[in-house]
Every structure is written in C-alpha cells, then in structure tokens.
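K.L.:
predicted model, plus sequence, below.
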Amino acid sequence: MIDLLSQLAAWLTSSGQWAGPEGIAQRLLEHVQYSFLSTIVAALIALPIGLFIGHTGRGAFFAINISGFGRALPTVGVVTLVFLASGLSMTPVYVSLIALAIPVIVTNTYAGMIAIEADTKDAARGMGMTGLQSLWRVEIPLAAPLIMTGLRLAAVQVISTATIAAYVSFGGLGRYIFDGLAQRDLTQVLGGAVLVAGLAVTVDLILAGVNRVLFRHRLT
C-alpha cells in the first residue's frame, strides 16, 4: 500500500506527466471543457422549465417525474445508444452529461420557487406588479440560493461523470482511468481517479464559496 501511494505521488508530481498533448494539464483542460459546456447547456434548458413550473404551478407533476426518470438513466447506456445513432463523436458524451445535469437543476429551481411564501407573491401583485415582473424582481432573487445549489450539484455530477468521454475514445481525465485499466496500470487508474475527485471537490468548494458570498445575508 505504501509503495502504491509513493508511486501515485511520483506519478502526480512528475513534470513529464503534466506536459505534452497527453499530459495532465491538457487532459484537465479537456475535462473542464466537456463539463463546462454540458452544464451550461443543461442550465439553459432546465432553468426555464424549473422557473415556469415554479411560477405557474403547471406541469409540476410531469416535470418532476421526468426529472426522476432522467436521474435513473444509466449514463453509459445513453452514451452507447447515441453513439450507435450518431457515430464516433463527442455528441453521445454531451447528450449524456446534459441529460444527467438537467434533473437536478429543474428540481432545485422548482424547489426554490415553491419555497417562496404565498404572502410574498400576493404583496408583489398588490404593488401592481405583473406576473413577469414578480418573477424577475421577487421570485427569482428569493429562489436564487437554491437555484445556485442546483447548478453546483449539477456541475459536480457532470465533472465526476465526464470520464465517459474516454469510453468513446476521446480525452479528459477519464483517459487515465480507461487506459490504466487496459494496461493494468493501477497507478495510472488511481491517478486519474484522484484528479477527477480533486477537480470535483475544487469546483464544489468554489461554487459553495460563491453561493455564500452572493447570498450571505440570507444564510445568516
């Protein structure tokens, strides 16, 4: 065990391991790119859905159940199906990661919206606000902490799962895990896993910090 840990430390700290087109720096950049784009697209799809059902109360049962179904989808299975339909490209990876991120964003956005007290909404209407004005000026600002939490959870899930890019022969930190398994190189497998976990934890801490800074007055 001690030998394995020392080999892992040497692997992670080797300057040669970080350089070049297959080095850690490049793989890390690829992983961040896959994760960032997937989370952004998922947010663009999920936020309007969550805001709509939270504001109007329409379609809540359908949307939440669809979100639950989305959580249950096996990511590798989705990758395989889309791969068979579209061929060798990053499309299956992006589709799978977006599908993974949408449910948690929809659910948290909806939860943030319905947590707003009815009296607050009534007060907004009493001040002469239209439904759209109430949504933008009152409801979204009040729901923002939970919405941000949903984005944070989605980002961490996507980062942890973006290793599947290597499953269809693309890059990212998953390359070390898949290549290590194929080569029976345990050090490389553990190195890839540590890097993915480290990236996920780092992003989680950063977004948690942003959440605290932006909404400090609501958390105290």
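P.N.:
Now that the structure is in, tell me what you want to look at.
K.L.:
only C-alpha atoms from now on, for both contacts and neighbour counts.
P.N.:
Will do.
K.L.:
for the residue nearest in space to the middle of the chain, give me its contacts.
P.N.:
Centroid check for the chain by CA atoms, centre = their mean gives Ala155 as the closest residue, at 2.3 Å. Contact analysis of Ala155 by CA atoms under 8 Å, 6 or more residues apart in numbering lists 35-36, 39, 101, 203-204.
K.L.:
quick one: end-to-end distance for stretch 172-192.
P.N.:
Length of stretch 172-192, first residue to last, CA to CA, to the nearest Å: 9 Å.
K.L.:
quick check: buried residues in that stretch?
P.N.:
Buried residues in stretch 172-192, counted by 16 or more other CA atoms under 10 Å: 172-180, 186-192.
K.L.:
which pair in those residues spans the largest distance?
P.N.:
Across the buried residues of stretch 172-192, the longest distance by CA to CA is 17.9 Å; it joins Gly172 and Leu186.
K.L.:
if we can go back for a sec, Gly50: which of the buried residues of stretch 172-192 is nearest?
P.N.:
Nearest to Gly50 among the buried residues of stretch 172-192, counting by CA to CA, is Gly172 at 30.5 Å.
K.L.:
helices or strands up against the longest helix belonging to the chain?
P.N.:
If you go by DSSP state H, the chain has its longest helix at helix 24-56. Judged by 3 or more CA pairs under 8 Å, 6 or more residues apart in numbering; DSSP states H and E, the packing partners of helix 24-56 are helix 15-18, helix 60-72, helix 91-114, helix 140-161.
K.L.:
and here is the other one:
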Amino acid sequence: MTGDGVLAQALRYLNDPLSWTAPGGILDLTGQHLVMSVLAALLAAAVALPLGAWLGHAGRGAAVVVALSNTSRALPTLAVILLLATAGLFGDTATVLAAALFAVPVLLVGAYEGVRGADPAARDAARGLGMPGGRVLWQVELPLAVPLLAAGVRTAVVQVVATVPLAALAGGGGLGHVIAFGMGTQRYGQVLAGGLLVAALCLVVDGLLALAQRFAVPRPLRARAAATAAR
C-alpha cells in the first residue's frame, strides 16, 4: 500500500460522517478520552501539588523531587498499564492510574520550583509581619509560584492526553481505539487518522491551556517576565 493510498484512506475515514456520529465513533471516543485525561490529571494534581508546595515551602526534598522525575522517565508507560492489568485493573482504570503516575513528577517539579523560587524579599516581609508559615505559603509563595505551577499543569495535561491512547491496548476506550482497530484490521489509513486525531486533540488542549495560563498569571508577574525576557 502506498503512502498516498494510506493518506487517502485517512481522509476518507475522517470525512465520513458515520465515523464521527456512530455509536463508538470519534465523538464518543473523544469524550471518553477527555474524561480519562481529566481524571488522571486531577488524581496527579491531588497528590503532587500539595506535596510539591509543602516541600518547596519547607526547603527540603529536592533529592526526592529529582529522583521521582528521573524514575518516571525510565519507566515505560505501556509496561505500567500492562502491569496494572495483570493486577486486575484493566482498560480505562489502568490507563488513568498510569497516566496519573507519569504526570505526578511534572506537577511536583512545577510546584516545588515555583514555591521554592518565590521572591525571598516578599517571603521575609510576610514573616516580618508575623504571618505563620501556612499563611506565608498560601498568601505569598503560591501566588508568586503561579507561572511555574501553570506551566507544569499545562505540560502534565498535554502529556496525559498523549498517553491515554494506550488505553486501547489494555481494553480501554478513547481515541487510541481508532488506532488499535486500524492496526488489527490492517486499515492503515485509519491508523493514520487516529494519530492525526490524537495530535489535533493535544494541540487544541495545549492552546486552551496556554490561554488559561496567560490569564492565570497575575499581570505584574507577566510584566516582570516580559521585562526579563527583553533584557
């Protein structure tokens, strides 16, 4: 089969309304994909953000953060999903847990570096006013950490969206089902279409999060970052 033939099949698949609207079609699979991505991102954030913020505030745990980050890069995602499957966790559940596992280090590093890198003068001023540690973290360090926190969330969520297609290899849903079905039936145009759909979804999510990141960062911090970049 030629490359042109595969591309033509992919375009034909994507232009077929039934591919989108049929039960179990692209729209249904995209919904499943997004639900799994949101669950994985929320699970990772619930663990990583409080821990990273606390470690950054306490000024401890740099070695733990680095070790977790390096370990996550060494573990293959598919192997983790299959390992969870052997433990009785199949499909969507295994994928959500695996994607969350790999998102934790990204969020952890962003929270740790953001809080740890907060302006020391602002931190000292807050302590000089008699603020307890919890208020310093919540009212001073976390607002100043928003740029790195937002960047970490953006990176982690896009990574999760790109990882979720592996669910299809463990009996799960999501857009990976388009790719897996195409491979199983040797419809390589559908495989290409599935890859394009996943890539497009990642780009859309990244673009939306980029806008959210811009609005989440306070204007004075944006101005300071722009001035620093212009130097």
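P.N.:
Nice, thanks for sending it over. Bear in mind that the values here come from a model prediction, so they are computed numbers and not experimental data.
K.L.:
let me see the TM-score of these two.
P.N.:
The TM-score (TM-score structural alignment, normalised by the length of the first structure) is 0.95; 220 aligned residues with a CA RMSD of 1.4 Å.
K.L.:
thinking again about what came up before, aligned to the residue nearest to the centre of the first structure, what sits in the second structure?
P.N.:
When the second structure is aligned by TM-score structural alignment, Ala155 of the first structure is paired with Val157.
K.L.:
so which of the helices and strands packed on helix 24-56 of the first structure comes closest to Val82 of the first structure?
P.N.:
Smallest distance to Val82 of the first structure across those (CA to CA): 5.0 Å, for helix 91-114.
K.L.:
can you give me the angle that closest one makes with helix 24-56?
P.N.:
With axes from the mean of the first three to the mean of the last three CA atoms, to 10 degrees applied, the angle from helix 91-114 of the first structure to helix 24-56 works out at 40 degrees.
K.L.:
could you check the angle helix 140-161 makes with helix 91-114 of the first structure?
P.N.:
Angle, helix 91-114 of the first structure to helix 140-161, by the same axes, to 10 degrees: 150 degrees.
K.L.:
look up how far Gly172 of the first structure lies from Gly192 of the first structure.
P.N.:
For Gly192 of the first structure, the distance to Gly172 of the first structure - CA to CA - is 9 Å.
K.L.:
next: Thr39 of the first structure.
P.N.:
Taken as CA to CA, the span from Thr39 of the first structure to Gly172 of the first structure is 16 Å.
K.L.:
is it true that Gln213 of the second structure touches Ala150?
P.N.:
Yes: shown here, Gln213 of the second structure and Ala150 form a contact pair, counting by CA atoms under 8 Å, at 5.5 Å.
K.L.:
higher neighbour count, those two?
P.N.:
Between Gln213 of the second structure and Ala150, counted using other CA atoms under 10 Å, the more crowded position is Ala150 (22 against 19).
K.L.:
that one touches Phe215, doesn't it?
P.N.:
No: between Ala150 of the second structure and Phe215 there is no contact under CA under 8 Å: 10.1 Å.
K.L.:
so what does Val194 of the first structure match up with in the second structure?
P.N.:
Counting by TM-score structural alignment, Val194 of the first structure lines up with Leu196 in the second structure.
K.L.:
average offset between the one helix or strand that match maps to and the first structure?
P.N.:
Following DSSP states H and E, one finds Leu196 of the second structure within helix 188-216. Its matched residues in the first structure lie on average 0.7 Å from helix 188-216 of the second structure after superposition (mean CA distance after the TM-score superposition for the first structure).
K.L.:
got the angle between that helix and helix 26-58?
P.N.:
Compare the direction of helix 188-216 of the second structure with that of helix 26-58 by the same axes, to 10 degrees and you get 40 degrees.
K.L.:
next helix or strand past helix 188-216 of the second structure?
P.N.:
By DSSP H and E, the next helix or strand past helix 188-216 of the second structure is helix 219-230.
K.L.:
ok, and what's touching that next one?
P.N.:
144, 147.
K.L.:
quick one: contacts for the residue mapped onto Arg60 of the second structure from the first structure?
P.N.:
Using TM-score structural alignment, the partner of Arg60 of the second structure in the first structure is Arg58. Arg58 of the first structure makes contact with Phe52, according to CA under 8 Å, 6+ apart.
K.L.:
state the distance from Arg58 of the first structure to Leu51 of the first structure.
P.N.:
Going from Arg58 of the first structure to Leu51 of the first structure by CA to CA gives 11 Å.
K.L.:
what does Ile9 of the second structure align to in the first structure?
P.N.:
No, residue 9 of the second structure isn't Ile; it's Gln. Gln9 of the second structure maps onto Gln7 in the first structure, by TM-score structural alignment.
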